[in-house]
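1. Kindly generate the corresponding structure for this input.
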Amino acid sequence: MSELVRIAKIDEVEEGKGMVVEAGEKCLAVFKVEGAFHVIDNTCLHRGGPLGEGDVEGETVTCPWHGWEYNVKTGHCLNNPSSHVRTYPTVVEDGEVKADLA
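-> Alright, predicted model coming up:
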């Protein structure tokens, strides 16, 4: 059975920016793009950089360490199309971003 976990308050996440959060035992990145929230694993597949600290342009976040790019909606890596970071179903409830981490 899945359980929604609080990720952040909606006003903590800026439009077009990322944010690193700890939820349970996971380190996640949360993004707000065109008013919608997206939660992905924070760790870049290349060298483990923090995706939540990367620059965001449209739906793409760039890892601040070596420039690998990911789609924040799908988790797909643009530098290595066979790879992706995990994405989590996300909802907004009572002014909070919540995700299903199961």
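2. drop to CA atoms for contacts and neighbour counts, all remaining ones
-> Will do.
3. Tell me the first helix or strand C-terminal of the top strand by length along the chain.
-> Identified as the longest strand of the chain according to DSSP state E is strand 26-33. For strand 26-33, the following helix or strand on the C-terminal side (DSSP states H and E) is strand 36-41.
4. Mind listing what's buried along that next one?
-> Using 16 or more other Cα atoms under 10 Å as the test for burial, strand 36-41 gives 37, 38, 39, 40, 41.
5. okay, the angle between it and strand 26-33?
-> For strand 36-41 against strand 26-33, the angle by axes from the mean of the first three to the mean of the last three Cα atoms, to 10 degrees is 150 degrees.
6. one more to put side by side:
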Amino acid sequence: MATFSEMINSDKPVLVDFFATWCGPCKTMAPILEEVKKKIGESASIIKVDVDINMEASAKYEIKGVPTLILFKNGKILWRMSGVVPGHIIEQAIRKNV
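-> Take a look at the predicted model:
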């Protein structure tokens, strides 16, 4: 399996969902992200990163609150948003950067 660094440095967009198991709004995001994945198919990857387990990545990207979504492509941050984000907004951000 690819490392986090390898995944975000891919030329395929990767949406990272920084979340925590104790976070209510994060649980709300799960079905939204599943729906987005169905719509975008293989054009982008969606991965979940638990901030309590992956503190290094959380610190590096200055995750202050969860959920925080960051869209990477070729290692660059293309889009970032915190809180519960509607699916169509996430889908738009991904499609714009495919």
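7. what TM-score comes out when they're superposed?
-> The TM-score (TM-score structural alignment, normalised by the length of structure 2) is 0.30; 49 aligned residues with a Cα RMSD of 3.8 Å.
8. Tell me how far residue 25 of structure 2 lies from residue 18 of structure 2.
-> 12 Å (Cα to Cα, to the nearest Å).
9. As a check, name the ranges of all strands in structure 2.
-> Counting by DSSP E, the strands of structure 2 are 14-19, 45-50, 68-73, 76-82.
10. for those strands, which one sits closest to residue 35 of structure 2?
-> Among those, the nearest to residue 35 of structure 2 by Cα to Cα is strand 45-50 (11.3 Å).
11. other SSEs contacting that closest one?
-> strand 14-19, helix 24-40 (3 or more Cα pairs under 8 Å, 6 or more residues apart in numbering; DSSP states H and E).
12. So for the last one, what gets flagged as buried?
-> Using 16+ other Cα under 10 Å as the burial criterion, the residues of helix 24-40 of structure 2 that qualify are 26, 29, 32, 33, 36, 37.
13. Which strand or helix spans residue 92 of structure 1?
-> Here residue 92 of structure 1, judged by DSSP H and E, is contained in strand 90-93.
14. Can you spell out which helices and strands pack onto the next helix or strand after that strand?
-> Proceeding N to C from strand 90-93 of structure 1, the next assigned helix or strand is strand 96-100, under DSSP H and E. Strand 96-100 of structure 1 sits against strand 4-9, strand 90-93, with contacts defined as 3+ Cα pairs under 8 Å, 6+ apart.
15. tell me the angle strand 96-100 of structure 1 makes with strand 36-41.
-> Using the same axes, to 10 degrees, one finds that strand 96-100 of structure 1 and strand 36-41 are set 50 degrees apart in direction.
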